[in-house]
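*Asks:* no sequence on this one, just coordinates:
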């Protein structure tokens, strides 16, 4: 089985480390602790220039819900156009209506603007009213995949729904489990659901290389820690998949 491993990263250095560890695709964003928001155009362009694997920036103008104002949707469209012009392989986004259904109109606008980039509908899906009708709406809007934790906080808690969604999709769209995907559970997740693409952030913390620490901030450990990705963690995640190795 040819599994695809997508790694979510906060910055350029984390992307480089994830690729070194064996990532097949990068979800590029900022503020992963808040679910991810759009990173700077400079980071997107630099990653696109330097890396050969597919880069899919998240297009999300703010944290919080997925109900956007007209002004925010205009920003989203501009960011999608930039990613297309930069040569990105895909983008990651998602839109809900106030009643919890998929905003088919806005999703369709974005897939049209994004083409030929792939469009992943992100975990806004996990906040929708009905996952099966939502999947049909997302398919009709032209998306290529759905990133989901099966409407649970962690994907391994929702294996049965993920399996059901994959079966109902019948190859029309990729269902990609994400959230809480780790080396300890990825094999079980693959075997129980039939999923072939997986999303993980494998976050770790690295200490700052600053030699001078101002006394005012010396006790504030978080000021000198940076979220990152360890290439060994990505390698371990891949090796835990059924049939281990590339």
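*Replies:* In hand now; what should we look at? Since this is a predicted model, take the numbers as computed values, not measurements. Numbering: from 1, shown residues only.
*Asks:* make it CA atoms for all contacts and neighbour counts henceforth
*Replies:* Will do.
*Asks:* tell me the contacts of the spatially most central residue of the chain?
*Replies:* Nearest to the geometric centre of the chain sits residue 27, at 4.8 Å (Cα atoms, centre = their mean). Residues in contact with residue 27 (Cα atoms under 8 Å, 6 or more residues apart in numbering) are 6-9, 55-58, 92.
*Asks:* packing partners for the helix ranked longest in the chain?
*Replies:* Longest helix in the chain by number of residues (criterion: DSSP state H): helix 70-86. Counting contacts by 3 or more Cα pairs under 8 Å, 6 or more residues apart in numbering; DSSP states H and E, helix 70-86 is packed against helix 41-50, strand 90-93, helix 104-114.
*Asks:* residue ranges of the strands in the chain, please?
*Replies:* Applying DSSP state E to the chain gives strands spanning 4-9, 25-28, 55-57, 90-93, 118-121, 145-148, 174-177, 197-200, 203-207, 225-229.
*Asks:* One more to weigh against that first structure:
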């Protein structure tokens, strides 16, 4: 089985350094995590990228929640981030009735051609997650879907994640799944056993939620857990 990927949500260069120290493989950079993560500025990205050698995926999201409130503004921010060196992004939009908003997704992607990107947890808030998966499958640069399996988190969504992992390779299920959103250490063995090899953590590597910084020791505990699970799989 493939080695596990650990992605850590960071909001600053200092947090990026802490995540790297703890053994993260990749970072997701966002701001205002109390609002589920908004787009950083180009300057914030530059400081973060300069602090580490890890890949940094940058959130493209505004106050519209999982809708695009200001599509022109998002496109402008995307271009600014790309000009600052960002090559990987996190995005995903729904219509007001919970359907995939491919018009918005494509408009943002057109502003950052050639990028690699993750479709984020908008999937967990969709009216029909299977329809979203099939609609986005094959979009240029899409290589990962971040999901908890449920809008309320992995504990409730675990059966969905496990079932979807079993459909790997079917239309709508060709992208790598990254499990995240209330992820707990007890979820990891079950997900690994179904072939999920990417894991996304935010508050799980902080002592007191989003108001506290990334704790390198907590990142290290996740790193060790994933490495131990990989070792058992190999054995």
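*Replies:* Done, it's in. Model, not experiment: these values are computed from the prediction.
*Asks:* So for residue 178 of the first structure, which of the helices and strands packed on helix 70-86 of the first structure sits nearest?
*Replies:* strand 90-93 (13.0 Å; Cα to Cα).
*Asks:* mean shift between the closest one and the second structure?
*Replies:* Average distance, strand 90-93 of the first structure versus aligned residues of the second structure after superposition (mean Cα distance after the TM-score superposition for the first structure): 0.8 Å.
*Asks:* What is that strand packed up against?
*Replies:* strand 55-57, helix 70-86, strand 118-121.
*Asks:* how about the second one: buried residues?
*Replies:* Right, helix 70-86 of the first structure. For helix 70-86 of the first structure, burial by neighbour count (16 or more other Cα atoms under 10 Å) applies to 73, 76-77, 79-84.
*Asks:* Also the last one?
*Replies:* Residues 118-121 are the ones in strand 118-121 of the first structure that count as buried (16+ other Cα under 10 Å).
*Asks:* matching residues in the second structure for it?
*Replies:* Mapped onto the second structure using TM-score structural alignment, strand 118-121 of the first structure spans residues 116-119.
*Asks:* how big is the angle separating the longest helix of the first structure from helix 104-114?
*Replies:* Counting by axes from the mean of the first three to the mean of the last three Cα atoms, to 10 degrees, helix 70-86 of the first structure lies at 30 degrees to helix 104-114.
*Asks:* which residues sit against helix 70-86 of the first structure?
*Replies:* With Cα under 8 Å, 6+ apart as the test, helix 70-86 of the first structure has contacts from 41, 44-45, 48, 57, 59-61, 90-91, 110, 113-117.
*Asks:* Residue 130 of the second structure and residue 37 of the second structure, how far apart?
*Replies:* Taking Cα to Cα, to the nearest Å as the measure, residue 130 of the second structure falls 24 Å from residue 37 of the second structure.
*Asks:* Contacts only, for residue 123 of the first structure.
*Replies:* Contacts here follow Cα under 8 Å, 6+ apart; on that basis residue 123 of the first structure touches 94, 146-149.
*Asks:* For the closest residue to residue 160 of the first structure other than its chain neighbours, give its distance to residue 117 of the first structure.
*Replies:* Distances taken as Cα to Cα, 6 or more residues apart in numbering put residue 193 closest to residue 160 of the first structure, at 7.0 Å, once the chain neighbours are dropped. Applying Cα to Cα, the value for residue 193 of the first structure to residue 117 of the first structure is 27 Å.
*Asks:* ditto for residue 166 of the first structure
*Replies:* Residue 166 of the first structure sits 22 Å away from residue 117 of the first structure, going by Cα to Cα.
*Asks:* again with residue 69 of the first structure
*Replies:* From residue 69 of the first structure to residue 117 of the first structure the distance is 24 Å (Cα to Cα).
*Asks:* the more surrounded of those two?
*Replies:* Legend: neighbour count by other Cα atoms under 10 Å for residue 69 of the first structure and residue 117, higher for residue 117 (19 against 9).
*Asks:* what's the nearest residue to the more buried one if we skip its chain neighbours?
*Replies:* residue 90 is the one closest to residue 117 of the first structure (Cα to Cα, 6+ apart), at 4.5 Å.
*Asks:* Name the residues of stretch 219-235 of the second structure that come out as buried.
*Replies:* Across stretch 219-235 of the second structure, burial judged by 16+ other Cα under 10 Å covers 219-220, 222-223, 225-227, 229-230.
*Asks:* Tell me who's in contact with residue 109 of the second structure.
*Replies:* Residues near residue 109 of the second structure by Cα under 8 Å, 6+ apart: residue 115.
*Asks:* rewinding a little: figure out which of the strands of the first structure is closest to residue 102 of the first structure.
*Replies:* Across the strands of the first structure, closest to residue 102 of the first structure is strand 118-121 (Cα to Cα), at 10.2 Å.
*Asks:* Can you list the helices and strands that that closest one packs against?
*Replies:* Using 3+ Cα pairs under 8 Å, 6+ apart as the contact test, the elements touching strand 118-121 of the first structure are strand 90-93, strand 145-148.
*Asks:* equivalent range in the second structure for the first one?
*Replies:* Using TM-score structural alignment, strand 90-93 of the first structure corresponds to residues 88-91 of the second structure.
*Asks:* who touches the matching stretch?
*Replies:* 28, 55-61, 105, 115-120.
*Asks:* how about 10 Å then?
*Replies:* 28-30, 39, 55-61, 66, 78, 81-82, 104-105, 108-109, 112, 114-122, 141-142, 144-146 (Cα atoms under 10 Å, 6 or more residues apart in numbering).
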